[in-house]
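Undergrad: Sequence first, then the predicted structure:
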Amino acid sequence: MYGVALKPQLLRSLLREYIPDEKHSFRNSLDVSHAVSAVKTHHLLWEWAPSSTDQKLSDGWKSAVDAWVNRVSALASSSMPDKSWAGICLLGLTSQECSSERFLASYSEWFNKILSHMQPPSDSHFVRVASCASMSDLFTRLGGFPNAKKDGNSQASKLIQPVLKLLNEDSSDAFWEEAISLLCTLTNVFPASVSRHYDSNMNLSGELYSRIGLQRKMYSLKCYISSWLDHRILATTTLEAIGGLWFSTRKLELHPAIRSLIGSIVGMTALQVTLRVSTLLSFVPVSSGSWHSSSSWSSNASKYDASAQSHHTSADVTSKDSVSCCKNSHLDDHQDNV
């Protein structure tokens, strides 16, 4: 599906079958998920083609993307919550996947469409969550264009107050997670827009600080469990691969040096496994090791629950500390990933 001639056809097919117009409703909530997956997999919004491509094919692709953008914009402006939610989600996708030329020409319009759902009268809960997520996608892409820094700071400064007001109104974890992620994105990409609001939101600072801390603990728990599982999968896969290599070559006629190399690899692997198992058995009682493995989930979950119960009793901090914590949280997460 990577041919320039096929991508416009697939994009138009998605519009017909999965993205309804103003007169029709969604048949299934999975329609949006299917459309998102297809657009990302086949890069249907890139509008890039080799210089040797027929101009008619390029124009056809541009026309298909125009139809996509118009349909998505109409959905985002709909008064029906389900269509509005879908349009906002797809605007976030479009801001990530479209060509640089189209993004620079349209991001201001998309920004205003999403912002309208974050200002009073505010929309439903899931529309607000989608708005924060799509705004984060838009500003992440915008931060990659140095020539748009000035306008990006101007646009981002319009967003801080609506987000802080919504944080006062909506206390759900889903919204706070997306809103804090959006504030962290703005802090990293357009810090000047956030610094203007240091002294104007003292009442939110303690709650914001505690929620950010809670979010970091959730992320740390996910990283711990993921790294624990990845380590064991890697060890098992390595052992099986080297064992399979030795077994499959033991009856082959190989050069003595190659056979010696394979033997050395098998020997080092066996030594590593022996050291690992003997260390655990010698220094960690079997009962304690079993208890540790089985209780790691519950112990970390208990810490998380304790943090959740205490986040409302956090001491007051300044708004500058809240934004600084947000920035540090984002940097720490990148360090954890590394």
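TA: Noted; the coordinates are in hand.
Undergrad: all contacts plus neighbour counts: C-alpha atoms, from now on.
TA: Fine.
Undergrad: Please, where are all the helices along the protein?
TA: Using DSSP state H, the helices of the chain run over 6-17, 30-42, 55-76, 81-97, 100-115, 125-142, 149-169, 173-189, 191-195, 202-249, 256-283, 286-310, 319-337.
Undergrad: tell me the contacts of residue 90?
TA: By C-alpha atoms under 8 Å, 6 or more residues apart in numbering, the contact list for residue 90 reads 32, 36, 72.
Undergrad: Presented hereafter is structure B, for comparison with structure A:
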Amino acid sequence: MASQREPRHNAGNRMNKVMEGEADEDDFYKTTYGGFMEEEEDNDFDSGQEDSADEVDSDFDRSEVEDEPISDEENGDKPKRRKKGVVTKAYKEPSTVVKKPVKKSEQSVPKHSKPETEDQAKSPEKNRKIDDQDGPMRKSSRRSTATNSLLTSIRRKEQEEKHKKKRESGRKPPVGIRRLTQEELLAEAEKTEKKNLKSLENYQRLEANRKKTMAKKRTFDGPTVKYISTTMTVAPNTNNVDVEKVDSPLTNPDAKNKTSQNFVVFSHDAIFHDTFKWKRSRPRPKPFCVVTNKPARFIDPLTKIPYYDLAAFKKIREAYSLTITELKDGPTR
């Protein structure tokens, strides 16, 4: 009945979930504590737990009909087939080989499977058969890696060709525009040269007219006389101040007053002498004291009479006082 029965529509759907969980578990063992990688054969760590794990995994592939008791005759007629299960082992040294996740197509499980006894599960041939079943998985992973590398190289070549076409398209003229020949380029350059020469001539003509109309600054080559009038700031002189005569309060001595200054500048000395002519005066004779007949050293501010020393000054003042009294008294008879 099992051979004639149609397979269920949901047969094997749980197996996919188990395999996906196992793939995640493999990634965890690869990255934690330096990685726990599986080896092909590890005879040092074999236990009965592996058999129990295989038995549990094989339950997912059983059909409803397979759960019913099957006679010995049916078992004898059909060959025994080993179920593909998940093998978990103890700690193993990490290896360089990275096991890639298996495709769904390769995770398919035979439709008709039978439960195994404990004696068969513990037989030494079990590990060998499982390793033989892992062979196609490794071959398929290698095949997929080669396919991926081939596809990557093809994509890279396509990208390089696209970039090359873009660079070439940038150099080529746009569609609908014809590239000029050498003769046409030379003719165009000749026309441009003529236009430039005409514009240069117009510019030179306009520049010459501008220079003619521009007012020229008059320059003098000969000798000149300049009159300059300006204002300058002069600090007030506070050295000679009569305190008794000052009624108003003193202003700030640091204050500066403005005053006008006029200058006459001659460019040549000859013009200055020609403009201002004068004769040298004779030197004044040295005054002598009227009392001592010696060169006078002082002048009396009252009488304007030069004198030599203090004795001469007193005699001059005595004579002056006598003269004043005589003028007041009148002439004597």
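TA: Noted; the coordinates are in hand. Just so we're clear, the structure is a prediction, and the values are computed from it rather than from any experiment.
Undergrad: quick one: TM-score?
TA: Here the TM-score for the pair of chains, by TM-score structural alignment, normalised by the length of structure 2, is 0.22; 106 aligned residues with a C-alpha RMSD of 5.7 Å.
Undergrad: export the contacts of residue 90 of structure 1 to CSV and tack on distance to residue 138 of structure 1 and neighbour count?
TA: Formatted as CSV, the contacts of residue 90 of structure 1 follow (distance: C-alpha to C-alpha, whole Å; neighbours: other C-alpha atoms under 10 Å):
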residue, distance to residue 138 of structure 1, neighbour count
32, 19, 18
36, 16, 16
72, 15, 25
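Undergrad: which one of those residues sits closest to residue 238 of structure 1?
TA: For the contacts of residue 90 of structure 1, the minimum distance to residue 238 of structure 1 (C-alpha to C-alpha) is 35.4 Å, reached by residue 36.
Undergrad: from memory that closest one sits against residue 93, does it?
TA: Yes. Taking C-alpha atoms under 8 Å as the definition, residue 36 of structure 1 is a contact partner of residue 93 at 7.2 Å.
Undergrad: Could I get the full set of strands for structure 2?
TA: For structure 2, the strands defined by DSSP state E occupy 225-234, 257-266, 298-299, 306-307.
Undergrad: packing partners for the first one?
TA: In this case it means strand 225-234 of structure 2. Strand 225-234 of structure 2 is packed against strand 257-266, with contacts defined by 3 or more C-alpha pairs under 8 Å, 6 or more residues apart in numbering; DSSP states H and E.
Undergrad: what packs against the strand it packs on?
TA: With contacts defined as 3+ C-alpha pairs under 8 Å, 6+ apart, the packing partners of strand 257-266 of structure 2 are strand 225-234.
Undergrad: what's the strand it packs on in contact with?
TA: Under C-alpha under 8 Å, 6+ apart, the answer for strand 225-234 of structure 2 is 256-267.
Undergrad: ok, residue 324 of structure 2 to residue 299 of structure 2 distance?
TA: To residue 299 of structure 2, residue 324 of structure 2 is 20 Å away according to C-alpha to C-alpha, to the nearest Å.
Undergrad: Neighbour count: those two, which is higher?
TA: Using other C-alpha atoms under 10 Å, the more surrounded residue of residue 324 of structure 2 and residue 299 is residue 299, with 15 against 11.
Undergrad: List the single closest residue to the more buried one in space, sequence neighbours excluded.
TA: Spatial nearest neighbour of residue 299 of structure 2, excluding adjacent residues (C-alpha to C-alpha, 6 or more residues apart in numbering): residue 306 at 4.1 Å.
Undergrad: Can you report how many residues lie near that neighbour?
TA: By the measure other C-alpha under 10 Å, the count of residues near residue 306 of structure 2 is 22.
Undergrad: Could you do residue 68 of structure 1 as well?
TA: Neighbours of residue 68 of structure 1 using other C-alpha under 10 Å come to 20.
Undergrad: Relative to residue 87 of structure 1, how far out is the closest residue in space to it that isn't next to it in sequence?
TA: Nearest residue to residue 68 of structure 1, sequence neighbours excluded (C-alpha to C-alpha, 6+ apart): residue 15, at 6.9 Å. Going from residue 15 of structure 1 to residue 87 of structure 1 by C-alpha to C-alpha gives 12 Å.
Undergrad: okay, these two: which has more neighbours?
TA: Neighbours were counted for residue 15 of structure 1 and for residue 87 using other C-alpha under 10 Å; residue 87 has more, 28 against 18.
Undergrad: From what I see, the more buried one and residue 70 are in contact.
TA: No. Using C-alpha under 8 Å, residue 87 of structure 1 makes no contact with residue 70, being 10.3 Å away.
Undergrad: shared neighbours, these two?
TA: Common neighbours of residue 87 of structure 1 and residue 70 (C-alpha under 8 Å, 6+ apart) do not exist.
Undergrad: dump the residue contacts of residue 147 of structure 2.
TA: Contacts of residue 147 of structure 2 (C-alpha under 8 Å, 6+ apart): none.
Undergrad: can you map out the helices along the stretch 101-250 of structure 2?
TA: Listed in chain order, the helices of the stretch 101-250 of structure 2 (DSSP state H, counting those that start in this stretch) span 118-121, 125-171, 182-213.
Undergrad: Please verify my assumption that residue 330 of structure 1 contacts residue 184.
TA: Yes. Judged on C-alpha under 8 Å, residue 330 of structure 1 makes contact with residue 184 at a distance of 6.6 Å.
Undergrad: quick one: which of those two has more around it?
TA: A direct count of neighbours by other C-alpha under 10 Å for residue 330 of structure 1 and residue 184 places residue 184 higher, at 25 against 18.
Undergrad: so what's that one closest to, chain neighbours aside?
TA: Spatially, and ignoring its direct neighbours in sequence, residue 184 of structure 1 is nearest to residue 326 (5.5 Å; C-alpha to C-alpha, 6+ apart).
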